[in-house]
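**Student:** this one's sequence-less:
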């Protein structure tokens, strides 16, 4: 069995260069974690989730010792990138805790307006998401947590942000993009990672 490291990787959402994760990164550092924002290119999703999750794999291999595991926190599309890494690229062996924040696990209506591969993959009922969700139980070893808000008008329907397994938190955050900035969301993520460490 691999040892748990204090490495926490933060994966931002679509078109996001990481500013949304800075407060969370600092909070995790204050709690004693080695928190890293993972900038994926090109995070429009133009080349698809596979292109991004392979980059995530390279980052995990570079930042986490081979005999250790890490925690992954994915915001919005970042949570789907993380799931592909976990479920398809063998990341399940390298990660002991997975948290998604407002990720479209079952797709979003708005993804239909993105006329490229990543957009097609994030649409409701896409073959890509159906394949991940058919094997969702494999995530149970990461003690998954999904965090969502019923006021989300980016992830439509908003219940798409809830994984069918693991724990979930709902917070009354008014906008999708505010989720990773929200103090309660940050506290919930920090608390989950601290408990996973103990």
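**Tutor:** Received it, and whenever you're ready, just let me know what you need. Quick caveat, the model's predicted, so the values are computed rather than measured.
**Student:** switch to C-alpha atoms for all contacts and neighbour counts from now on
**Tutor:** OK.
**Student:** For the closest residue to residue 150 other than its chain neighbours, list the residues it contacts.
**Tutor:** Using C-alpha to C-alpha, 6 or more residues apart in numbering and skipping the chain neighbours, the partner closest in space to residue 150 is residue 158 (5.6 Å). Under the criterion of C-alpha atoms under 8 Å, 6 or more residues apart in numbering, the contact list for residue 158 reads 148-152.
**Student:** Check which helices and strands the helix or strand hosting residue 96 is in contact with.
**Tutor:** Secondary-structure element containing residue 96, defined by DSSP states H and E: strand 95-101. The criterion is 3 or more C-alpha pairs under 8 Å, 6 or more residues apart in numbering; DSSP states H and E, and the helices and strands that strand 95-101 contacts are strand 68-75, helix 77-88, strand 145-148, helix 183-197.
**Student:** residues in contact with the helix or strand following that strand?
**Tutor:** Moving toward the C-terminus from strand 95-101, the next helix or strand (DSSP H and E) is helix 117-121. With C-alpha under 8 Å, 6+ apart as the test, helix 117-121 has contacts from 44-49, 111-114, 126-129.
**Student:** And here is the other one:
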């Protein structure tokens, strides 16, 4: 598989992609072909699975046969990406996965969402436990997690750190500002660029 310069941005809950427009613009200027997913049912009402299927379809649409792409998921978007990568065969089509303040081990706030997606994103959920039981499947995507110690949406904030790959702590004041932060955007661009020059 050849690594392409296609990058797909996956927004968080209730977000149609506006939070990632600044990052999309910066990555386009850096020479990437960047797509911002506008997830349907982005409340998570029907769970992560339908949104992961939308992501799979977009990857197939914008990535040429024989090429891989990169995924950058913010908050819930990182969990949608993980389901695609780990349960829908997406790891074969992706050479880089970056999560931004995603609740890999759940968030206390998800207990206030009384529907499927909320139950999946709770601390100790079977859904996240299943994904974390074989998180090693992400190794081939050179995973990166970026998080802020001031996060009051992902509680505890340590939930935002993947158990593998590179991690970056960036002191962003609010959860929703993470994908717009200049340092975060700089790290994402550096990570997407560096993986392209590696032979694996």
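**Tutor:** That came through, no problem. Since this is a predicted model, take the numbers as computed values, not measurements.
**Student:** TM-score for the pair, please.
**Tutor:** Superposed pair, TM-score by TM-score structural alignment, normalised by the length of structure 1: 0.99. Supporting alignment: 197 aligned residues with a C-alpha RMSD of 0.4 Å.
**Student:** Look up the closest residue to residue 17 of structure 2, ignoring the ones flanking it.
**Tutor:** Setting aside the residues directly before and after it, residue 17 of structure 2 is nearest to residue 11 in space (C-alpha to C-alpha, 6+ apart), at 5.3 Å.
**Student:** What residue in structure 1 is paired with that neighbour?
**Tutor:** Using TM-score structural alignment as the criterion, residue 11 of structure 2 maps onto residue 12 of structure 1.
**Student:** pretty sure that match contacts residue 20?
**Tutor:** Yes. At 7.2 Å, residue 12 of structure 1 and residue 20 qualify as touching, with contact defined as C-alpha atoms under 8 Å.
**Student:** Of those two, give the one with the bigger neighbour count.
**Tutor:** The neighbour comparison of residue 12 of structure 1 against residue 20 (other C-alpha atoms under 10 Å) goes to residue 12, with 27 against 20.
**Student:** what's that one in contact with, if anything?
**Tutor:** Taking C-alpha under 8 Å, 6+ apart, we find residue 12 of structure 1 in contact with 18, 20-21, 37-39, 74-78.
**Student:** now swap in residue 41 of structure 2 and tell me
**Tutor:** Taking C-alpha under 8 Å, 6+ apart, we find residue 41 of structure 2 in contact with residue 51.
**Student:** Helix, strand, or coil at it?
**Tutor:** When states are read from DSSP: H, G, I helix; E, B strand; the rest coil, the local structure at residue 41 of structure 2 comes out as coil.
**Student:** separation between it and residue 145 of structure 2?
**Tutor:** To residue 145 of structure 2, residue 41 of structure 2 is 25 Å away according to C-alpha to C-alpha, to the nearest Å.
**Student:** for residue 181 of structure 2, same thing?
**Tutor:** Per C-alpha to C-alpha, residue 181 of structure 2 is found 15 Å from residue 145 of structure 2.
**Student:** repeat for residue 5 of structure 2
**Tutor:** Separation of residue 5 of structure 2 from residue 145 of structure 2 (C-alpha to C-alpha): 20 Å.
**Student:** out of the two, which sits in the more crowded spot?
**Tutor:** For residue 5 of structure 2 versus residue 145, the count of surrounding residues by other C-alpha under 10 Å is larger for residue 145: 25 against 21.
**Student:** Who are the contact partners of that one?
**Tutor:** Listed by C-alpha under 8 Å, 6+ apart, the contact set of residue 145 of structure 2 reads 98-101, 160-162, 165-168.
**Student:** Which of those residues are buried, as a ChimeraX select command?
**Tutor:** Here is the ChimeraX selection string for the buried members of the contacts of residue 145 of structure 2, based on 16 or more other C-alpha atoms under 10 Å:
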select :98,99,100,101,160,161,162,165,167
